[in-house]
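A.B. asks: Quick one: sequence plus predicted model below, questions after.
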Amino acid sequence: MPVISSVIHTIDKKPDGSPAILHLRHTELPQTDVLENLLSDFNDAYNGKQSKGWGLFHAESGAYPFSGWLKAYFEGKNDFMQFSRDAVEHLTKLMEESNLSVGGHAMFVHYRQGLTDYLAIALLHQSTGVSLDQEMNVVAAPHLDFGHVHLAARVNISEWQSNPASRQYVSFLKAKQGRRVSEYFRDFIGCQEGVDSAGETRTLLKAFSDFVETEDLPEESAREKTQTLVQYASSQAKMGQAVGLSELSELLDEDRPRAFIEHLRTQDYGLSEEFPADKKVLNKFRRFTGRAEGLSISFEQHLLGNKLEFDEQNGTLLIRSLPTQLLEQLKRATEA
């Protein structure tokens, strides 16, 4: 994950309403192992965040100038330091206008992973821990706190440049609280939400449940495929990568690698070929199974409260909309 260019500027803004003071760094950060570790730690923390949005840049304008500065940098019209200065000055202005946030360290990193270029942007804060010096004395040890990053975004530069129709080349953190704070940072990046990752993930899981039912898979096979889907989607989310439906289809059935993708297209679920998975939705997807005295029950967790209603006090499970095959068997048994 080589770093191409990077810099950190500091915005000193206190919550007492006093004006923000911008401290600019005038040269790029030197290429060191420490810098590589910093980027790795940031990406690990960023990828682990569950509340993320995915989208695209607004059209460049006076209100949304960021993409224009970024484009000028990649076209060689401005260098990285000029890009970062324009951007952090704009961020400071928006921070002043919002009057909602304290300052921090504004990090800009252009790096390459494989053949793909990325730009990471984040507002970082320092925390103080403890360490030991060479004489084994206990000393204060300030460090950048990646565990509490709330304002950050990442741009897939290669996708932005090569696929103008894409609606998911920018990812950004969504604040669990203080929505207005995250909105001013999103305005700084100049991006709009283009993909409903939670909705897409729910649709994928619904399509998978329909597929399992249509294929009439044995319970063991259904459980294995469920585990494969969740592991693959979770792994992609952890790496900050999108779920690929064709790739997932191949993983679900090596003997029939097109089976699931053909099911998706036949039923027309409207899923994008690639989309970011939502970790919250994935974490709630489980398959419940039980077998006793000739009774076998298996269902996906998301059906609870919809097709299934569990009464804990009476130990009963109400099933609505029985599978057609089961319903026909019951009718024939009743008529006999």
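C.D. replies: Everything's here; your move. Numbers count the residues shown, from 1 in each chain.
A.B. asks: Every contact and neighbour count from this point should use C-alpha atoms.
C.D. replies: Will do.
A.B. asks: so where do the strands sit in the stretch 1-150 of the chain?
C.D. replies: Using DSSP state E, counting those that start in this stretch, the strands of the stretch 1-150 of the chain run over residues 3-12, 21-23, 52-57, 104-113, 116-124, 126-132, 138-144.
A.B. asks: now, of those strands, which is deepest in the fold?
C.D. replies: Mean neighbours per residue, mean count of other Cα atoms under 10 Å, is largest over the strands of the stretch 1-150 of the chain for strand 52-57, with a mean of 22.
A.B. asks: Rebuild the strands of the stretch 1-150 of the chain as TSV, extending it with distance to Phe188.
C.D. replies: Supplementary listing: those in TSV, determined by distance: least, Cα to Cα, whole Å:
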stretch	distance to Phe188
strand 3-12	14
strand 21-23	16
strand 52-57	11
strand 104-113	12
strand 116-124	11
strand 126-132	22
strand 138-144	22
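A.B. asks: The structure to be compared is supplied as follows:
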Amino acid sequence: MSILIHHFVVHQLVVNNDGKMQLIPREGCLPVTPALEQLGHQLHHTFVSKPGKGVGHFAESAEENTFVTSLEGYQAAHADSPADSDSAYLTFTKETSNLLVQSLVDTGQVETGFVLFVHYEYLATQYLLVTLLNTKAHVEVSQNLDLSSREHLDLAKMQLAVRIDLTQYRIEPQQQRYISFIKGRMGRKVADFFMQFVGCEEKVDVKQQNKQLIQSVETYLASENLDPEEKTTHREQVTSYFKEQLDSGDSIRVSDLADRLPADEGSERNFAAFTATLETPLEPEIQPDPAALRQLNKFTGQGGGVSVSFERKLLGERVIYNPDTDTLTIKGIPPNLKDQLKRNL
């Protein structure tokens, strides 16, 4: 599905000759073309596919938050006259980019690159995506077989990004879940300066939520009188739902999962009712983490120089675990591994 771009602006962060962070602003919104819409779609997909995101909201002192004040000024202008809100959006992006520069200075960080502000709409939901990206050189070959080097935005290296669900912020701000952000890079949290720049407080740990969700699914399936094939079928249905929500950027809903898991038709017992009885009940909606999919479909672990990974459905068939002897027996070793083992006998 395509996205609808309302406004798209790019500014640049550089270190000037004095060794100080400096903003080089663009003096106008980019015209919306098919190429820009494609870029917007790629940015959206890259962000929603990133694992380990956090969820939060504007800090309680939001009335003192320049980012919020500037954002709401733009939103008011956009609501009054979407076609004439370019200047308000440009002002908003310049003001908040200067906040980002100040946040970098305050935290002693040095980051250069291009700051992208994208206000877009996807599946009737409006978002504001702000990300800091660098470029990567690539070589092009012309029709005359000449080579030339060009720079392109390195979307694969997106690590500093925050997305605000403007629709939820307007309709349900009390949920305090309208901001999502990429949490870290090489052990460092975005909170060092990016969350300070936006004025965001983290509400939930998405990774931990997804871990609890997967554990709850497995516990629930174990409590049902199901054979291995039925369990595999239900895991596949849960996996399919996860992928759908990841692709759309939408949340996992416990009520939707309950429709994909076995239920007792003669009573009100289903997955949603089961999770409500847990010591720590699940949130009704959870932002999906791509890493959770691997936990659904595979067993994996490493340590002591050994790394093992196999599909869950193979346990008890091709892979046998004996807890008494702490051993795994694998029937049907992968051909490439078998070849390596034979050559080293």
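C.D. replies: Everything's here; your move. Predicted model only: the values in this text are computed from it and were never measured.
A.B. asks: which one of the strands of the stretch 1-150 of structure 1 lies closest to Glu183 of structure 1?
C.D. replies: Distance to Glu183 of structure 1, taken as Cα to Cα, is lowest for strand 52-57 among the strands of the stretch 1-150 of structure 1, at 11.6 Å.
A.B. asks: Show me what the closest one is packed against.
C.D. replies: strand 170-173, strand 191-195 (3 or more Cα pairs under 8 Å, 6 or more residues apart in numbering; DSSP states H and E).
A.B. asks: Quick one: neighbours of the nearest residue to Ile164 of structure 2 once chain neighbours are set aside, just the number.
C.D. replies: Taking Cα to Cα, 6 or more residues apart in numbering, and ignoring the residues beside it in sequence, Ile164 of structure 2 has Ile179 as its nearest neighbour in space, at 4.6 Å. In terms of burial, Ile179 of structure 2 registers 25 neighbours under the definition other Cα atoms under 10 Å.
A.B. asks: counterpart of Pro276 of structure 1 in structure 2?
C.D. replies: When structure 2 is aligned by TM-score structural alignment, Pro276 of structure 1 is paired with Gln287.
A.B. asks: correction: Gln236 of structure 1
C.D. replies: In structure 2, Gln236 of structure 1 lines up with Gln245, judged by TM-score structural alignment.
A.B. asks: can you check Asp187 of structure 1 too?
C.D. replies: Residue correspondence to structure 2 (TM-score structural alignment): Asp187 of structure 1 is matched to Gln196.
A.B. asks: show me the residues around the spatially most central residue of structure 1 that make contact.
C.D. replies: Note on structure 1: the residue nearest the mean C-alpha position is Lys52, at 4.5 Å, using Cα atoms, centre = their mean. The neighbours of Lys52 of structure 1, taking Cα atoms under 8 Å, 6 or more residues apart in numbering as the test, are Ser171, Phe172, Leu173, Lys174, Asp278.
A.B. asks: Helices along the stretch 151-300 of structure 2, start to end?
C.D. replies: Along the stretch 151-300 of structure 2, the stretches classed as helices by DSSP state H, counting those that start in this stretch are 166-171, 194-198, 206-223, 228-248, 254-258, 271-276, 290-297.
A.B. asks: Go ahead and confirm Val139 of structure 2 touches Asp146.
C.D. replies: No: Val139 of structure 2 lies out of contact with Asp146 (Cα atoms under 8 Å); the separation is 10.0 Å.
A.B. asks: what about the residue nearest to Phe310 of structure 1 when sequence neighbours are not counted, which helix or strand?
C.D. replies: Distance criterion Cα to Cα, 6+ apart; nearest residue to Phe310 of structure 1, sequence neighbours excluded, is Leu317 at 4.7 Å. Applying DSSP states H and E as the criterion places Leu317 of structure 1 in strand 316-319.
A.B. asks: Look up how far Gln159 of structure 2 lies from His11 of structure 2.
C.D. replies: Note on His11 of structure 2: its distance to Gln159 of structure 2, by Cα to Cα, to the nearest Å, is 17 Å.
A.B. asks: what's Tyr10 of structure 2 in contact with, if anything?
C.D. replies: Rather than Tyr, residue 10 of structure 2 is Val. Pro25, Arg26, Leu30, Phe114, Val115, Leu116, Phe117.
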